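# I need the structure of the sequence given here:
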Amino acid sequence: MTDTVGTRDFLLPDLGEGLSEAEIVEWRVAVGDVVTVDQTVVEVETAKAVVDVPCPYPGRVVALHGAAGEVRPVGQPLITIAALDGGDDPDPHATYREEERAGSGNVLIGYGTGHGVPGRRRRRPRLSVAKEPGTPAPANPGSGPPAPAGSSARTGAGVGAGPSSPAGVPASVDRTSDPVRTGGPVAAPLVISPIVRRLAKERGVDLASLRGTGPGGVIRRADVETARSAPAARLAAVPDAPDAHVGLVPAGDGDVVVPLTGIRKVIADKLSRSRREIPEVTIWVDVDATGLLETRATINAASPDAPVSILALLARICLSGLRKYPQLNARVDTEGQRIVQSAGVHLGIAAQTDRGLVVPVLRDAQRLTTGELAAALAETTAAARAGTLPPGRLTGGTFTLNNYGVFGVDGSTPIINHPEAALLGVGRIVDKPWVVDGQLAVRKVTQLSLTFDHRVCDGGVAGGFLRHVADCVERPALLVANV
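Below is the predicted model:
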């Protein structure tokens, strides 16, 4: 933060994990708006996540540094705030004490008090389609294409270039029109909380049909809960476009250009580096998973309130294998010309989200019981798909488990999550003919693959690890002897 006469520049803070820059996704305030302590002023996208940035002090906005889509380096001015006159200073913690704001806790590293920060909102796709010749231009070219009907791309976030908000309505409330839904410009529903939007979507409630009972007409959770879900509202909902379309722009002859920005760029860079630096080898084996499924059913019958997933059991088996073969729980330090074996297993779980592939990490997973692993996996993957994991939860893994069977495929030769040394992949579990005690039977069969860095070990270690995992899948009783 820097000071000039009567104003203060709020600098883009360090968002953690060595991130040096962030792209401005959307301003939540405009020049002239009055902001309170910890009010979200801008949404930015780092290399790891979309982050709401709160302002740590109150005042009036006099300048916004950077436009949507612009990349700003850490430590450079983000927003300039002027101090208010003594009698005009608002209570920074009294405005909109709504139930929807409780528990958001979206405080960035190194500053912020956690008061009144709106919950994280994921970046939604914006699709531009090439026009046919002769198609008239939009009435307001500077406003960009309208959001799709039913999309929440702009619900709950104001456009920074617009005028200041009227008294009693926070600047973060959307007032954009939705001509697609109605055939003409109308006022968009006033929604602050992502919780309210999610609840409305789950219950099939059309927010445009509600009249909010909150301050300034804001729609609250209670308004959605008391609303009756009409069939027409459900039919009007249009599912969000997949994030593969984020940033699409038209090119010649109908081609589509997808800019490599944000998390997509990080994925591309990391996978390219992994393929350049790591001499990887993939080995695989088919296994009879019937016993593993039976073991899971027995565990869940005994503890129905705390079910254990197949992924949790596979994670437990991997931990057993890494205890026996620690060479695979390692990384290569190319600068120091050494192999570093990690003391703890920081287990990465590959998760497909609508923003791309992410690998959240369970730190010191070897310390967790199987039940704790199951709970941690469920919580972590759900948070990853919701986009609420902090950047620190997406780095630092030492071994990755990848369940690509959820996509209906049998096998894969995945790329190692750099700088890790190995990755275990699991295919779909399907009925197949299998020989059991000399007799042909139908069994639950899956394929396991191990991709490993040949610099950290040779085939004997990698094959021993994969065989140990396969044996534990086929005969889960062996797992008990090793934990």
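# going forward, measure contacts and count neighbours with C-alpha atoms only.
Will do.
# quick one: contacts for the spatially most central residue of the chain?
By Cα atoms, centre = their mean, the chain has its centre lying nearest to residue 387, at 2.7 Å. With contacts taken as Cα atoms under 8 Å, 6 or more residues apart in numbering, residue 387 has the following neighbours: 49-50, 120-122.
# can I get those in a markdown table with neighbour count?
Formatted as a markdown table, the contacts of residue 387 follow (neighbours: other Cα atoms under 10 Å):
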| residue | neighbour count |
| --- | --- |
| 49 | 22 |
| 50 | 26 |
| 120 | 22 |
| 121 | 21 |
| 122 | 21 |
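# one more, so I can put them side by side:
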Amino acid sequence: MAQVLEFKLPDLGEGLTEAEIVRWLVEVGDVVAIDQPVVEVETAKAMVEVPCPYGGVVTARFGEEGSELPVGAPLLTVAVGATEAPASPAPSTSSASPASGASSASAPAAEESSAGSESGSGNVLVGYGTGAPAARRRRIRPERVGTPAAPAPAPAPAVEPEPVAVPAAAGEVNGRQGPVAVVSPLVRRLARQHEIDLRRLTGSGPDGLILRADVDSAIRRAEEAARAQTRTAAAEPAVAEAPTAVAAAPAAAAERIPLRGVRGAVADKLSRSRSEIPDATCWVDADATELMAARAAMNAASGPSGGPKVSVLALLARICTAALARYPELNSTVDTAAREIVRLPGVHLGFAAQTERGLVVPVVRDAHTRNAESIGAEIARLTELARTGKLSPAQLTGGTFTLNNYGVFGVDGSTPIINHPEAAMLGVGRIMPKPWVHNGELAIRQVVQLSLTFDHRVCDGGTAGGFLRYVADCVEQPAVLLRTL
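Down below sits the predicted model:
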């Protein structure tokens, strides 16, 4: 007899309390194995595939794609104990429930299910699988349960078993028929904002994947239809008894965008930073001509196949770790409850990265132990994970100092907001040719603006200015770094 178990949204770690359903990976009636990913959710930290700790047949799903569920809310129900096809199918009755309408399985199959599927893996972790070994689901031989020895019935293919009686519209959940062929959360958000039903769209991407261009086309069609309807209404003759029947069109309603997911997490952290940290900003222009020349020489020395190129961001990150070794006050945090400044032993360097999901800050662990090439390789790896939405929560937390290269957006300067609970952030503007006095003469040099925002509780302006001046000196004369290498 099958038993229906409810799988709830697990605690995904890092203090997260809710998650948005991005894409269902299974449908009602599908057979799932223990620890098989069943749904992809988006949290404030990352995109996560959630595995199910039970093996059996999916009998229900809860929540539509795009909806937000709190931790502990039901995700789906699974009928366990009847995941294999019976030796001889029993006739089903119309009054059977999803749990009791399962076909009777042989004794070996039932005992196998109770040994493996019913209890699940019992070790649900932070959404990345529970690691239960497949060997736990073994077949019990017939002679071990008191039946005559006989060959065990061959299991039916995964697409054939029907262990649970499913209604005619079993694939339909909450009025929706199966998952939508959309991968990008940005496309889903755009469709929701313009009230576009993705079920009615035919995707132009591979295997019918719905792209942003498909949603944009649907938005244009909807706007054209609305304009045509307005023109038709305006062309109709006015009614004599009601000369004012045609009222002025109502003002367009303001668009409301929920602060949730990554956007909500960013809003909470920045608001807390501004409310708790008495920050101050200092900045300086620096001649980066020598730094750019040194980078070109490094990459030329590596040759065409000598490994990855050293980026400007990697060099700036290495300069920051050297500066923090001289000014450890800025690699700290404040324990407000104990009224203590906590000096941190190592540098875990965060760097701002803009993605389709919003601004994220991946963290390079133990950056103080790495050289420029190692830091650059780790930045490249984490950036690629950020762009594909595959960063784990652990890779987005634990930073002690943040480097923000907003020059990639074509701007010269900014006043960064500290990434709470850190004590400082260095902002870097674009490097561009500007008139500059060099060796007593006016020349065109590669100039960059550096901005340091710091927590005034951990140090005074002299320390912050010394840090920023050291960074600028290393940018202008990279040989200064040799003292710390």
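# circling back to that earlier point, just tell me what the residue nearest to the centre of structure 1 corresponds to in structure 2.
In the superposition onto structure 2, residue 387 of structure 1 corresponds to residue 389 when matched by TM-score structural alignment.
# now do the SS call for its match.
coil (DSSP: H, G, I helix; E, B strand; the rest coil).
# residue ranges for the helices of structure 2, please.
For structure 2, the helices defined by DSSP state H cover 107-116, 185-193, 212-235, 261-276, 289-302, 312-326, 372-387, 461-476.
# for the ones you listed, give me a markdown table that also has mean neighbour count and distance to residue 255 of structure 2.
Written out in a markdown table, the entries for these read as follows (neighbours: other Cα atoms under 10 Å; distance: least, Cα to Cα, whole Å):
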| stretch | mean neighbour count | distance to residue 255 of structure 2 |
| --- | --- | --- |
| helix 107-116 | 20 | 50 |
| helix 185-193 | 17 | 8 |
| helix 212-235 | 13 | 15 |
| helix 261-276 | 16 | 16 |
| helix 289-302 | 15 | 45 |
| helix 312-326 | 21 | 37 |
| helix 372-387 | 19 | 27 |
| helix 461-476 | 19 | 42 |
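# residue 65 of structure 2: which of the ones you listed is closest?
helix 185-193 (8.9 Å; Cα to Cα).
# what's next to that closest one, contact-wise?
Outside of helix 185-193 of structure 2, the residues within contact range by Cα under 8 Å, 6+ apart are 22, 66, 182, 197-198, 211-212, 215, 257, 356-357.
# then stretch 364-384 of structure 2?
308-311, 313-315, 317-318, 321-322, 346-350, 353, 362, 391, 399.
# corresponding residues in structure 1 for stretch 26-44 of structure 2?
Mapped onto structure 1 using TM-score structural alignment, stretch 26-44 of structure 2 covers residues 29-47.
# end to end on that stretch, go ahead and measure it.
Using Cα to Cα, to the nearest Å, the end-to-end distance of stretch 29-47 of structure 1 comes out at 23 Å.
# list the buried ones in that stretch?
By neighbour count on 16 or more other Cα atoms under 10 Å, the buried set for stretch 29-47 of structure 1 is 29-47.
# returning to that earlier point: using CSV, lay out the helices of structure 2 together with distance to residue 282 of structure 2.
Written out in CSV, the entries for those read as follows (distance: least, Cα to Cα, whole Å):
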stretch, distance to residue 282 of structure 2
helix 107-116, 62
helix 185-193, 36
helix 212-235, 41
helix 261-276, 17
helix 289-302, 22
helix 312-326, 16
helix 372-387, 26
helix 461-476, 7
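# what's the closest of those to residue 408 of structure 2?
Comparing those against residue 408 of structure 2 with Cα to Cα, the closest turns out to be helix 312-326 (10.5 Å).
# now for that closest one, which elements pack on it?
helix 372-387, helix 461-476 (3 or more Cα pairs under 8 Å, 6 or more residues apart in numbering; DSSP states H and E).
# could those helices be laid out in CSV, adding distance to residue 132 of structure 2?
Shown next, in CSV, are these (distance: least, Cα to Cα, whole Å):
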stretch, distance to residue 132 of structure 2
helix 372-387, 26
helix 461-476, 50
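# nearest to residue 452 of structure 2, of those?
When those are compared by Cα to Cα, helix 461-476 sits nearest residue 452 of structure 2, at 6.8 Å.
# quick one: the closest one to structure 1 mean distance?
Comparison of helix 461-476 of structure 2 with structure 1 after fitting gives an average deviation of 0.3 Å (mean Cα distance after the TM-score superposition for structure 1).
# quick one: the corresponding residue of structure 2 for residue 88 of structure 1 from residue 57 of structure 2, how far?
Matched across to structure 2, residue 88 of structure 1 falls on residue 85, judged by TM-score structural alignment. Here the distance between residue 85 of structure 2 and residue 57 of structure 2 works out to 12 Å (Cα to Cα).
# ditto for residue 327 of structure 2
According to Cα to Cα, residue 327 of structure 2 stands 59 Å off from residue 57 of structure 2.
# again with residue 417 of structure 2
49 Å.
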